[in-house]
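In: need the 3D shape of this:
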Amino acid sequence: MGKGNILIADDDAAIRTVLNQALARAGYVPRATGNAAALWRWISQGEGDLVITDVLMPDENAFDLIPRVKKLRPDLPIIVMSAQNTFMTAITAAERGAYEYLPKPFDLNELVAVVGRALAEPRRKAQRLAVDSNDGLPLIGRCAAMQDIYRVLARLTQTDLTVMITGESGTGKELVARALHEYGKRRNGPFVAINMAAIPRELIESELFGHEKGAFTGAQSRHIGRFEQSEGGTLFLDEIGDMPMEAQTRLLRVLQEGEYTTVGGRTPIRTNVRIIAATNRDLRQQIDQGLFREDLFYRLNVVPLRLPPLRERLEDIPDLVRHFLGIAEKEGLPPKAFEPSAIERMKHYQWPGNVRELENLVRRLSAIYAQDTVTQEMVDSELSSATRITFSEAAEQQGDLSESVERFLSDYFMSFGQELPPPGLYPRVLRKIELPLITAALAATRGNQIRAADLLGLNRNTLRKKMRDLGIKVVRSPGL
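Out: This next block holds a predicted model:
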């Protein structure tokens, strides 16, 4: 006797054959059909220990069939397959009560493993999400990395687990946080976001926890903090790596005890808030530097979720461009189309500003060019490709930089003949490298120290100290 009877529904005969063979080899007894009617007949007759079904079938959409199946046989696990690899497909699969969602093409070994887990786990009723499957979110992409994110998000929406979202600036961390809230059980509560890097460090505790009248100079009245504002909902702590140590200690108490006190207050306040944190920094490195509490990191990093930079998902650019063109048109900009060579040119750019940079480019091209079709030349002009160095070119030039430093040091030592240079060589050489490096970063960000610190991978306070030590002074460009 096999390990379980598996019902398969897919209108593609080749997929049915492949699944039949793979499941039979794994010891299961498969039975396949090309339509939803036969699948429903088998299920209603009590057949099958597990169902594998495609979403789109000739006679019925599986998402319409699944609720009837769950009502008749609530403990029957259902694995959904789809070539429509979008965030909403994953969410709708979870909403309808599917055990798992697998985007096509899928790995056969992974599918067999999922079947094994589904049959081994105790039967449980799937939680339902009350969402409108037509109300899409701009989480766009069909690459493998985005499919993994969709599946994780679909699982997390019905939990209150604390999530740590990591990724470079512009990858969509707040967008993911909003998706977790809007499609979760706290969706009827508020979503409150606070960016640690955008608030003066001395005011962060007051912004988070509120303050009482007279708590400090200038506290003319009681101030409601973000925790109180987000009660019953979700609090998104963006750029958590910029949180000062004192505020970290208070936040740790909230996560441990479920309560806090306002600045200047004495009465503990119970809180019911889901925490989602995000950072573009390496928090483990900050822990080593004594800038971030290790115990707080583990409290926040319950479920880590890494968002890939756009350069790791270049195949998603056509979908993203179409999406941003649609938004631009809704905002009143003229409709545009991109010629294939323009899209191809964009796939060969490294996108240091990630999806945000791509969105800005699409808006700019929609606004400043009168032509209906965006050409490769227009894209080239906007990207200023002639003055940019690709990552591969930069990697090739790393050896040249090392050789230049080596030649400089060799000449420097030779200038002293048989003698050694004066003590303190390391800080002197380091200063010669740091000065142009930090100056260039500040110039590239037009004097924005927060962005320059992110670009350099430094803490903002570390950058300011280095600027003081090196005598670097900048004036911010107007409007930045």
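In: from here on, contacts and neighbour counts on C-alpha atoms
Out: OK.
In: what segments of the stretch 351-480 of the chain are helices?
Out: 354-368, 376-383, 391-414, 425-444, 449-456, 460-470 (DSSP state H, counting those that start in this stretch).
In: to compare with the earlier structure, here is another sequence to fold:
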Amino acid sequence: MSATGAILVVDDDPAICVVVGEALRRQGHKVKTASSIKERGALLESFAPDVLITDVMLPDGDGLDGVAEILERKPDLSVIVLSAQNTLNTAIRATEKGAFEYLPKPFDLNELARAVGDALGTGKAQEGEDGATGLPHDGLPLVGRSPAMQEVYRTIARVLSNDLSILVLGESGTGKELVAEAIHSLGQRRTKPFVAINMAAIPRELIEAELFGYEKGAFTGAQARTAGKFEQAQGGTLFLDEIGDMPMEAQTRLLRVLQSGEVTTVGGSKPVRVNVRIIAATNKDLPKLIEENRFRQDLYYRLNVVPIALPALRERREDVILLARHFLDRAALEGLPRKALSDDAAQLLMAYHWPGNVRELQNLMQRLAVLSRENVIAADVLRNSLPLDMVPADHAAPADQLGQAVREWAKRQLGIGIGQPNRALHDDLLALVEPILLQETLASVDGNQIRAAGLLGINRNTLRKKLTDYGLDPLQLRVAE
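Out: A predicted model of the protein is given here:
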């Protein structure tokens, strides 16, 4: 059994307080939250936490101010610092103040759980026997630290304390049902049932019976009264997956139920009052279906009170390796051999376009856990053992690779550039990449400046000036014969 403690979470973003607080509570910790330095000070005395998790930017000051003094008074307290100022300077300040750990935002809940376990002196207290954290499915069943996923987390946190209808949008395999499970398991209905139904998997003639139930003798094979999904979810959450595949006639009756809060079984006459939260999901373009008269507009508005758009995996590539390792850990917990990824294999995963999204990655990691003979999965295993069009990283997704390289360069320069507000990073980046572009373009046309200018989309005089500025000789930029 993992050791638990008292945790104080201080952040002025209510979403972070809710998600972090609920996830840690589900790990068995006692958690209180605050949104300011003033509230933090009061709770440090009245709550006496074992671990303080504090943001840096708070409404009434710098969250790092006073940390050293707090630790002098409470030497057994461990401080974990969170900050959106992902700079070297912030990390150094946190360390100098005596912080136990520093986590830049956006952070992953698994990392925070490990940091809390370490701060409590339990090492891998939040992990299973094989070292894989149980937080994603015991707390928030989603993994990712990308900005896109952080926005999803914030939206989830904002709807936990209400019963507004939610429409989860996203491609197949992006994790729409996991979002629904997270909202239910962290929300005020978590002690009641979570019931899911996939509209695309049910024959049209049986959808109403599945949703609303049926009476004995209502149709051939109806041997006894059977409760539908609405009644089964009484007091809890009903997840309507693939809502875009629901037939129009069933949509009409569903709308009536949502408006009245009552269901009438197929073959029945007495309505039954139901109290459920509705979460719907689809990978379809519902506004387009409305234009084609295939989806009711009034039902769309009823369901789409709070939309949550899940990004495709190719749109959050920074989460690919984090997810891959998470799925390998889960596979090990399920009895499969424990595996790790080589750097080359990780690069291949980053280069792949993931048409099947997170579900495809999960299935891939499970297969690799079985197929790879070595403890470390190599790139050749990824290429040769799987029926996937895995393009070598050095030839795949050049735009993505360039974007990632620019992003990493910018992060480094911004970290180095603290205290130097007039560094002109835009000019620095152009000085790095523009000469290369000019050289390669001129070489491709054997030094012909007119053709090069046309390919670059600039006039010849501009090209000449740039060549002069960078000290490039067009006569030397010819393809060797």
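In: now tabulate the helices of the stretch 351-480 of the first structure in CSV and tack on distance to Leu255 of the first structure and mean neighbour count.
Out: Shown next, in CSV, are those (distance: least, Cα to Cα, whole Å; neighbours: other Cα atoms under 10 Å):
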stretch, distance to Leu255 of the first structure, mean neighbour count
helix 354-368, 32, 17
helix 376-383, 45, 15
helix 391-414, 41, 12
helix 425-444, 37, 14
helix 449-456, 27, 18
helix 460-470, 26, 15
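In: who wins for proximity to Ser341 of the first structure among these?
Out: Among the helices of the stretch 351-480 of the first structure, the nearest to Ser341 of the first structure by Cα to Cα is helix 376-383 (5.6 Å).
In: starting at the chain centroid, how far to that closest one?
Out: Relative to its chain's centre, helix 376-383 of the first structure lies at 28 Å (Cα atoms, centre = their mean, to the nearest Å).
In: quick one: secondary structure of Glu207 of the first structure?
Out: Glu207 of the first structure falls in the helix class when you classify it by DSSP: H, G, I helix; E, B strand; the rest coil.
In: what does it align to in the second structure?
Out: Mapped onto the second structure by TM-score structural alignment, Glu207 of the first structure lines up with Glu210.
In: next: Leu153 of the first structure.
Out: Residue pairing (TM-score structural alignment): Leu153 of the first structure is matched to Ile156 of the second structure.
In: next one: Val81 of the second structure from Lys411 of the second structure, what distance?
Out: Here Val81 of the second structure is placed at a distance of 19 Å from Lys411 of the second structure (Cα to Cα, to the nearest Å).
In: again, but for Arg330 of the second structure
Out: As for Arg330 of the second structure, its distance to Lys411 of the second structure is 32 Å (criterion: Cα to Cα).
In: between these two, point out the one with more neighbours.
Out: Arg330 (22 against 15; other Cα atoms under 10 Å).
In: and the equivalent of the more buried one over in the first structure, what element?
Out: Alignment note (TM-score structural alignment): Arg330 of the second structure maps to Ile327 of the first structure. Using DSSP states H and E, Ile327 of the first structure sits within helix 317-330.
In: flag every buried residue along that helix.
Out: With burial defined by 16 or more other Cα atoms under 10 Å, the residues of helix 317-330 of the first structure counted as buried are Ile317, Pro318, Leu320, Val321, Arg322, His323, Phe324, Leu325, Ile327, Ala328.
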